[in-house]
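1. How does the following fold in three dimensions:
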Amino acid sequence: MLKLDNFKEAKNRLDPVLVKTSLIYSEPFSNESDNEVYIKPENLQRTGSFKLRGAYNKISKMDPELKKKGLIASSAGNHAQGVAYAAHQADVEATIVMPAHTPLIKVEATTSHGANVVLHGEVYDEAYGKACELQKEHGYTFVHPFDDEDVIEGQGTIALEILEELPETDIILVPVGGGGLISGIACAAKQMNPNVKIIGVEPDGAASALAAIEQDEVVTLKDAVTIADGTAVKRIGDIPFQYIREYVDEIVTVSDYDLMKAFLVLIEKHKLIAENSGILSLAALKKLNVKNKKVVCLISGGNIDVKNISSMINKGLVARGRIFTFTVELPDVPGQLAKVSNLLASLNANVISLEHNQFINLPRFSEVELRVTCETNGEKHIKQIIDGFKENGLEIKTVNQD
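-> The predicted structure is shown next:
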């Protein structure tokens, strides 16, 4: 296992290329979780994620003769950019294999550093298989995104920064994909302060670390289905599993809708953009069964495809009750639309759309259905709308937009 001095040496190695990502106190997330929440914004790191740390550390330590043969890596995007950047700094040729549906922003960012990109497979594991084939074919040196102690050593420098800035940290929430990030952070943090609690966060649809812990061995999931593409890993690394088992206190999972809710708060209240996998830690705050603790949430990356941002915002609005869609059955007589519109106005709900359907087959022949979508201030406001309609003799049926 890595020692604290290893992480300190890695930090000295990395300091010339790192952007200082100081902790940000989050009032909205603190209020929602009843804890003192801080954000570690690695989305602001050079190349847009923490992955630069592990890749640069690994390549910096490599034998010069190995570098001459060229490098190869597989990545959902962020490790790719880290390897590409580090290889460019070392004047070494690099080839990166990425899943076919990797967001274009990550592909372009990788090629901008001079790396050759090969798109292959649906998820990371398939891209990894292709990278292994190319390694054997061309004699490249493989730079693994998480199953490598030099990479883990680089990622662990984040823990040093967190605990140097906030020594009294009680909990660190860390996104988990292949396990390299949490391995480094947990190992370094526990050696600095054995009392700090390390909690890993995975998406419900790709909980390979949780499965490994539960079965006490590394397992391969049947599939990895999640909007958090950067953590869509069906099998965690063998080396990270040893570190997770030794140093990580707990693994929790969150849904895609939890991610959308966290994304909306982050962008609305902090004006920060993060990718879906990057906000796993923020989405997990509601899973904590503690109060009044100092909690650091690591935002691991910010390389989101811009065309997905509006969709995430809209879905986040729905998930947090800021957009409310419902149906109500009305008598088929004049003046009912005006009645509903006036009622919503009196309840301070902003109408987005009204759909008056006379042709739906309702139990009572003399009624029609009105479908309404309106903007609200959240769940409490929605309850006020439901109660207000009931007081006026109208029963609302919420439309589930999941």
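
2. For the rest of this, base every contact and every neighbour count on C-alpha atoms.
-> OK.

3. In stretch 54-64, which residues are buried?
-> By neighbour count with 16 or more other CA atoms under 10 Å, stretch 54-64 contains the buried residues 54-60.

4. With stretch 269-277 instead?
-> For stretch 269-277, the neighbour count (16+ other CA under 10 Å) marks 273-277 as buried.

5. nearest to Asp223, of the residues you listed?
-> Taking CA to CA as the measure, Ser277 is the one of these closest to Asp223, at 16.7 Å.

6. What about the closest residue to the closest one other than its chain neighbours, how many residues nearby?
-> Using CA to CA, 6 or more residues apart in numbering and skipping the chain neighbours, the partner closest in space to Ser277 is Ala228 (4.3 Å). Burial of Ala228, expressed as a neighbour count using other CA atoms under 10 Å, amounts to 23.

7. what does Val233 give?
-> Neighbours of Val233 under the rule other CA under 10 Å: 30.

8. That one and Ser208 touch, don't they?
-> Yes - Val233 sits in contact with Ser208 when judged by CA atoms under 8 Å, with a separation of 7.0 Å.

9. next up, for comparison:
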Amino acid sequence: MATQTHAAPDPLPITADDVRAAAMRIDGMVVRTPTLHSRTLSELTGAQVYLKFENLQFTAAYKERGALNTLLQLDDAARAKGVIAASAGNHAQGLAYHGNRLGIPVTIVMPRNTPAVKVTQTEGHGATVILEGETFDAAHAHARKLEASNGYTFVHPFDDPRIMAGQGTIALEMLADVPAIDSFIVPIGGGGLISGVAAIAKAQDRAIDVIGVEAELYPSMFNRLKGAELPCGGDTLAEGIAVKEPGGLTARMVETLVDDIVLVGERNLEEAVSLLLQIEKTVVEGAGAAGLAALLAHRDRFAGRTVGVILCGGNIDTRLLANVLLRDLARSGRLARLRIRLQDRPGALFGVARIFHEQSVNIIEVYHQRVFTTLPAKGLITDIECETRDRAHLERLIAALKASGYEVSTVELA
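-> Have a look, this model is predicted:
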């Protein structure tokens, strides 16, 4: 009888040795960001929380690591011709910054609708920016055409072993700083970061969990790992991980090494961004806050663990950040809009304002509505935006207004 043989499984795209080699290669050329214990977030979540401040890189994101590791492995001919990428985010800036430092020409293709500030920032790092197409897919296709016609080296934002190995250097640093970490919570977009982290975590001589996090609106790797078919799309605060199709190489890493993937909603992401600014005094973008968002949304899962959370980027639009902070104040009751029904007669608004004064509540804005309302002609609605100390203070104000005979309701956030 013939002996049946089985083909050995394909080796994974990277190993821990690749990550260690990347760490030696990029040493001294990226910021060795701190890994710090957050006492307040630990008390809040029931875990021992250690934060890796990758938002302190020069371009405010971890993407520099993989980009630099890739650039340093190019031969002289490839360096002379230059590299190209399709990106409107942190990958573009990391590649542009280190390409400029190393004297390697960098071309970045972005969709035409890319915000001007991103174009300016990338050009400021020395890259040539080409605007092409209305979607990222169109920009990507154009970049591949230029790669073929001009002999550029295409640098993928995540589905490249050199990129994955460079990103994994974060885990090496975290474990060197805090050997007790037993769980990593890692944001997933295309999967480059979690691939590198998992390669290191699973090479240790003890069990370390690696949990991925995706926004509920973009569960692409979750679908692949779980065999689910959840829809991908929509406006998410975590735009840096809003990826509809994960990488093929990264998916192999995730399927083999990652323990689980969890999803987080927009409220969790907003809360995480706000808490990091209030508690840690650090600005983090939505994708960068996804790890903390998962910790907040799944506290029971991580209770009692020593958790490493990677704050992978800090590039957030200032107006968007302001909106997130104001929405968080509203949800906590410190900022509120009350809708009050009044009779249209002299002194009606004064009577309401007196109650606000008695309750020591600051009035910010007053909106009077006489015309566009379903009330009778002699009735009106007044919306008052106000500032209180906390939820209990707001509830005392509402009770005082109702006790004086006013109909009051709160205008809630979505």
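
10. circling back: any idea how far the aligned residue in the second structure for the residue nearest to Ser277 of the first structure lies from Ala290 of the second structure?
-> Mapped onto the second structure by TM-score structural alignment, Ala228 of the first structure lines up with Ala238. Look at Ala238 of the second structure and Ala290 of the second structure: by CA to CA, to the nearest Å, they are 7 Å apart.

11. Quick check: neighbours shared by the two?
-> When contacts are counted by CA atoms under 8 Å, 6 or more residues apart in numbering, Ala238 of the second structure and Ala290 have 215, 269 as shared neighbours.

12. Can you find the partner of Ala290 of the second structure in the first structure?
-> So, by TM-score structural alignment, Ala290 of the second structure is matched to Leu280.

13. give me the element that match is part of.
-> Secondary structure assignment for Leu280 of the first structure, by DSSP states H and E: helix 280-283.

14. which residue numbers in the second structure go with the very next helix or strand once past that helix?
-> Towards the C-terminus, the helix or strand next in line after helix 280-283 of the first structure, according to DSSP H and E, is strand 294-299. Following TM-score structural alignment, the partner segment of strand 294-299 of the first structure in the second structure covers residues 306-311.

15. related to what we said a few turns ago, between Val233 and Ser208 of the first structure, what contacts are shared?
-> Here Val233 of the first structure and Ser208 share the contacting residues Gly177, scored by CA under 8 Å, 6+ apart.

16. with the buried residues of stretch 54-64 of the first structure in mind, which one is nearest to Gly77 of the first structure?
-> Proximity of those to Gly77 of the first structure (CA to CA) peaks at Ala55, which lies at 12.6 Å.

17. and the closest one, what does it touch?
-> For Ala55 of the first structure, the contact set (CA under 8 Å, 6+ apart) comprises 79, 82-83, 86, 143, 145, 151, 154.

18. Quick one: map Ser74 of the first structure onto the second structure.
-> Using TM-score structural alignment, Ser74 of the first structure lines up with Ala86 in the second structure.

19. how much space between that match and Pro111 of the second structure?
-> Counting by CA to CA, the gap between Ala86 of the second structure and Pro111 of the second structure amounts to 9 Å.

20. just Gln369 of the second structure next, same as before
-> Counting by CA to CA, the gap from Gln369 of the second structure to Pro111 of the second structure is 43 Å.

21. For the stretch 251-400 of the first structure, which segments count as strands?
-> In the stretch 251-400 of the first structure, the strands defined using DSSP state E, counting those that start in this stretch lie at 294-299, 323-331, 350-357, 367-375, 396-398.

22. Could I get those in CSV, plus columns for mean neighbour count and distance to Glu27 of the first structure?
-> Written out in CSV, the entries for the strands of the stretch 251-400 of the first structure read as follows (neighbours: other CA atoms under 10 Å; distance: least, CA to CA, whole Å):
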stretch, mean neighbour count, distance to Glu27 of the first structure
strand 294-299, 25, 12
strand 323-331, 20, 23
strand 350-357, 14, 27
strand 367-375, 19, 24
strand 396-398, 16, 31
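
23. Fine by me, thanks again.
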